[in-house]
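> here you go, sequence then predicted model.
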Amino acid sequence: MSKAYREIEYTVTEADGTITAGEVMRERLMLSSREVSRCKLFEDGVMCKGVPVRIITELDPGDVLTVRLYEDIENSSVIVPSDEPVNIVYEDEDLILLNKRGDQVVHPSYAHYMDSLSNALAGYYAKTGQEHVMRVIGRLDRETSGLIIFAKNRHSASVLSQKNENMSRRKEYLALCTGIFNEKEGTVDAPIERIPGQRMIREVRSDGKRAVTHYKIEKEFRDFSLVRLQLDTGRTHQIRVHMAYLGHPLLGDNLYGKDIEDNKGMTRAALHACHLEFEQPITGERLSFEAELPEDMKTAISS
């Protein structure tokens, strides 16, 4: 089994001057106060030259501080591993980026105890000898396919979560929407709120929370369109609600497009998270990824 911690090193520079271990952790490695406190719980959580040091210990230029971020495996919820394969787009020590299939929940629930994406990822971790707490960054609805991030350690989860709003604005979706749009690109700025008495269904309402969706037509077909979308906000079902509001509900959407006569074989809302940009949480490297349309949406286009 692999080590259940992430080790990070920092070499003190001349520009740093004399600096304490705690200052390096907080100001250079950008660890939160909670993470710093947790490192102190372990004998080898904070070390210099292979020797444990206190966070008030002063370091000199050339000193290398080693910090170990231990996973809290014992107190994490147990997710039963499944044998379902995962579609890995990218993986490193700090995160794993998956291409989720459509009509799959991300987290286990009473109705989806063994068939969630987290179950499949737990199975992959078990097979590869990795121990990680499940920490998903952002979210995808059950029906939506595409790119989704799981952080592998506490620090990467914290950094990615702090940047999630900007990351979401750089995320792009592709949808198959009914009909031909009069305006080939535009912005929907219309508040969304849950329908009273309904647990899941939303609608555009003046008393709702602000929701902004940008769209651009990629390709038109006889009676439906391939649309690229970006979000400034992340309301539940935002794209599905806004496209229905425009009179162009998504193919296969049984909540907001019940009157669609021909769903082109789609049995779930035709929405796919196709593009994602973000910075690697430890190195700061700019990463960019694409996920091609899934087979059900390709089939709908070719039908």
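All right, it came through fine. Numbers count the residues shown, from 1 in each chain.
> alpha carbons only for contacts and neighbour counts from here, please
Noted.
> can you show me the strands along the stretch 151-300 of the chain?
Listed in chain order, the strands of the stretch 151-300 of the chain (DSSP state E, counting those that start in this stretch) span 172-178, 185-189, 192-194, 202-204, 212-220, 224-231, 271-279, 286-290.
> as JSON lines, the ones you listed with mean neighbour count and distance to Met30 would be great.
Shown next, in JSON lines, are these (neighbours: other Cα atoms under 10 Å; distance: least, Cα to Cα, whole Å):
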{"stretch": "strand 172-178", "mean neighbour count": "25", "distance to Met30": "28"}
{"stretch": "strand 185-189", "mean neighbour count": "14", "distance to Met30": "35"}
{"stretch": "strand 192-194", "mean neighbour count": "20", "distance to Met30": "36"}
{"stretch": "strand 202-204", "mean neighbour count": "21", "distance to Met30": "38"}
{"stretch": "strand 212-220", "mean neighbour count": "17", "distance to Met30": "31"}
{"stretch": "strand 224-231", "mean neighbour count": "22", "distance to Met30": "28"}
{"stretch": "strand 271-279", "mean neighbour count": "22", "distance to Met30": "14"}
{"stretch": "strand 286-290", "mean neighbour count": "12", "distance to Met30": "18"}
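> run through who's touching the helix or strand containing Ala122.
Per DSSP states H and E: Ala122 is located in helix 117-127. Contacting residues not belonging to helix 117-127 are listed as 79-86, 100, 104-108, 131-132, 134 [Cα atoms under 8 Å, 6 or more residues apart in numbering].
> need the next SSE after that helix, C-terminal direction.
Moving toward the C-terminus from helix 117-127, the next element (DSSP H and E) is strand 135-137.
> OK, contacts around Ser168?
By Cα under 8 Å, 6+ apart, the neighbours of Ser168 are 138, 231-232, 234.
> let me fix that: Pro52
Contacts of Pro52 (Cα under 8 Å, 6+ apart): 43-46.
> now those as TSV including secondary structure, distance to Gly22 and neighbour count?
Listed next are those as TSV, based on DSSP: H, G, I helix; E, B strand; the rest coil; distance: Cα to Cα, whole Å; neighbours: other Cα atoms under 10 Å:
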residue	secondary structure	distance to Gly22	neighbour count
Glu43	coil	15	12
Asp44	coil	15	17
Gly45	coil	12	21
Val46	strand	9	27
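> out of the residues you listed, which comes closest to Met30?
Closest to Met30 out of the contacts of Pro52 is Val46 (14.6 Å), distances taken as Cα to Cα.
> from Pro281, how far off is the closest one?
Val46 sits 20 Å away from Pro281, going by Cα to Cα, to the nearest Å.
> any idea how far Tyr124 is from Asp94?
Distance from Tyr124 to Asp94, by Cα to Cα: 16 Å.
> same thing with Gly257?
Counting by Cα to Cα, the gap from Gly257 to Asp94 is 39 Å.
> quick one, which of these two is more surrounded?
Gly257 (22 against 17; other Cα atoms under 10 Å).
> below is an additional structure, to be compared with the one above:
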Amino acid sequence: MKQIITEKEHGMLLKEYAQRLGISKRMLADIKFGGGDLLANGEHVTVRYVLQKGDELLIQFPPEKVSESLLPEDIPLDILFEDDHVLVVNKQPYLSSIPSREHPAGSLANGLIHYYQKTGCQATVHLVSRLDRDTSGVMLVAKHGFAHSLLSGLQKKGYVKRQYRAVVHGLICEESGTIDAPIGRKTSSIIERAVIPDGQKAVTHFRVNSRIGRLTDVSLDLETGRTHQIRVHMSHIGHPLCGDTLYGGNRDFIKRQALHSEKLTFIHPLTKEEMAFQAPVPHDIKQLWES
């Protein structure tokens, strides 16, 4: 991670500057003893180095260890953006985010490890957002643990926002609305979730785009990120997603749940720049609008 020291940081100890960036004492210890490095203008320095205006500071985090169970696989990746800290991908449907008991290989994580090894990135996989296997669209990935830590904090503060597109069964009468209903694990299943009184707070905002025959095309914004949140909430109000057999939909029109992560906006953890990305809706969902 490269930083150019400005007048504002002139005279500051490197240790203090690093902590202002969000690098904890533990992370600094890992850099010192775990194979990382601190360089100012190409020279090795310690945390006691006094920063000078114009210094080019390079903070190198230790190489990350990849789990032996996460094998690299040459899976095509649709990369929308990449720098040294973050990566934004457009995930295709029928691709798991991470390996699971049902799908132990062929996940996005396996593809990322292969890509990292091919490009010389010594990192493991840090998914900031996840999508269900059948859900397509934009996902945010951190390329090192520090970026992941910062993005997780930004996410909790609402600075990582996602907008989804879905087609649901039935005609929604309202033009827009908010579903504020707690979600928890269904006692009879290790997979299925449900709206339950003692569940975690979950809030989904929806807006109707169009009504097509017996279906409704909606855009959805999430305030929270509970497992299966959109699927559970839309089923809860009587409009399950097309193709979502787990939550009351059927596959008469599409062979997967008709859900797509269409837009992603976030504050870059290092540059503090606001970033926005969009992934086109796949053909199998678009054809529902024309049915």
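Cool, got the structure. Since the model is a prediction, treat every value here as computed from it, not as a measurement.
> now the TM-score, please.
These two chains, once laid on top of each other, score a TM-score of 0.91 by TM-score structural alignment, normalised by the length of structure 2; 291 aligned residues with a Cα RMSD of 2.1 Å.
> if we can go back for a sec, please point out which of the contacts of Pro52 of structure 1 structure 2 shares.
Contacts conserved in structure 2 for these, counting by both residues aligned by TM-score structural alignment, their matches' Cα atoms under 8 Å: 45-46.
> would you point out the most distant pair within the contacts of Pro52 of structure 1?
Among the contacts of Pro52 of structure 1, Glu43 and Val46 lie farthest apart (Cα to Cα), at 7.5 Å.
> hang on, the earlier thing: export the strands of the stretch 151-300 of structure 1 to TSV and tack on distance to Leu69 of structure 1?
Listed next are these as TSV, based on distance: least, Cα to Cα, whole Å:
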stretch	distance to Leu69 of structure 1
strand 172-178	32
strand 185-189	42
strand 192-194	40
strand 202-204	40
strand 212-220	38
strand 224-231	33
strand 271-279	20
strand 286-290	23
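> ok so, going back, which pair of the contacts of Ser168 of structure 1 spans the longest distance?
Maximum distance among those (Cα to Cα): 13.6 Å, for Gly138 and Asp232.
> apart from its chain neighbours, what residue comes closest to His214 of structure 1?
Distance criterion Cα to Cα, 6 or more residues apart in numbering; nearest residue to His214 of structure 1, sequence neighbours excluded, is Thr187 at 4.4 Å.
> can you find the partner of the one you found in structure 2?
Alignment note: Thr187 of structure 1 maps to Thr178 in structure 2; criterion TM-score structural alignment.
> what does Ala111 of structure 1 give?
By TM-score structural alignment, Ala111 of structure 1 lines up with Glu102.
> distance of that match from His205 of structure 2?
31 Å.
> same deal with Leu13 of structure 2?
46 Å.
> before we move on, what about Val195 of structure 2?
Using Cα to Cα, which is the criterion applied here, Val195 of structure 2 is 16 Å from His205 of structure 2.
> Arg130 of structure 2 against Lys91, yeah?
No: with contact defined as Cα atoms under 8 Å, Arg130 of structure 2 does not count as touching Lys91 (9.9 Å).
> so these two - more neighbours on which side?
Neighbours per residue, other Cα under 10 Å: of Arg130 of structure 2 and Lys91, the larger number sits with Lys91, 26 against 18.
> what residues does stretch 212-226 of structure 1 touch?
Contacts of stretch 212-226 of structure 1 (Cα under 8 Å, 6+ apart): 174-181, 184-191, 227-233, 238-239, 242.
> so which bits of the helix holding Ala122 of structure 1 are buried?
By neighbour count, with 16 or more other Cα atoms under 10 Å as the criterion, the buried positions of helix 117-127 of structure 1 are 117-125.
> make TSV from these and add distance to Cys274 of structure 1 to it.
Putting the buried residues of helix 117-127 of structure 1 into TSV (distance: Cα to Cα, whole Å) gives the following:
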residue	distance to Cys274 of structure 1
Leu117	17
Ser118	20
Asn119	23
Ala120	21
Leu121	20
Ala122	24
Gly123	25
Tyr124	23
Tyr125	24
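> out of these, what pair is the most spread apart?
Leu117 and Tyr125 (12.3 Å).
> ok, average deviation of the helix holding Ala122 of structure 1 from structure 2?
Following the fit onto structure 2, the mean deviation recorded for helix 117-127 of structure 1 is 2.2 Å by mean Cα distance after the TM-score superposition for structure 1.
> His236 of structure 2 maps to what in structure 1?
With TM-score structural alignment as the criterion, His236 of structure 2 lines up with Tyr245 in structure 1.
> thinking that match is in contact with Arg205, fair?
No: assessed by Cα under 8 Å, Tyr245 of structure 1 is found out of contact with Arg205, at 10.6 Å.
> count the neighbours of Pro197 of structure 2 for me.
Around Pro197 of structure 2 there are 11 residues (other Cα under 10 Å).
> which residue is the nearest non-sequential neighbour of the aligned residue in structure 1 for it?
Aligned counterpart of Pro197 of structure 2 in structure 1: Ser206 (TM-score structural alignment). In space, and not counting its chain neighbours, Ser206 of structure 1 is closest to Pro191: 6.1 Å by Cα to Cα, 6+ apart.
> hang on, isn't that neighbour packed against Val204?
Yes: Pro191 of structure 1 lies in contact with Val204 (Cα under 8 Å); the separation is 5.5 Å.
> need the contact list for His242 of structure 1.
Contacts of His242 of structure 1 (Cα under 8 Å, 6+ apart): 188, 190, 204, 213.
> next up, the contacts around the residue nearest the centre of structure 2.
Geometric centre of structure 2, nearest residue: Ser129, 2.0 Å, by Cα atoms, centre = their mean. When contacts are counted by Cα under 8 Å, 6+ apart, Ser129 of structure 2 touches 139-141.
> likewise for Met1 of structure 2?
Going by Cα under 8 Å, 6+ apart, the list of residues near Met1 of structure 2 reads 58-60, 84.
> make it 6 Å
58-59 (Cα atoms under 6 Å, 6 or more residues apart in numbering).
> state the distance from it to Lys65 of structure 2.
On the measure of Cα to Cα, Met1 of structure 2 and Lys65 of structure 2 end up 19 Å apart.
> show me what Gly123 of structure 1 aligns to in structure 2.
Match for Gly123 of structure 1 (TM-score structural alignment): His114.
> nearest spatial neighbour of that match, skipping sequence neighbours?
In this structure, His114 of structure 2 finds its nearest non-sequential neighbour in Pro72, 4.3 Å apart by Cα to Cα, 6+ apart.
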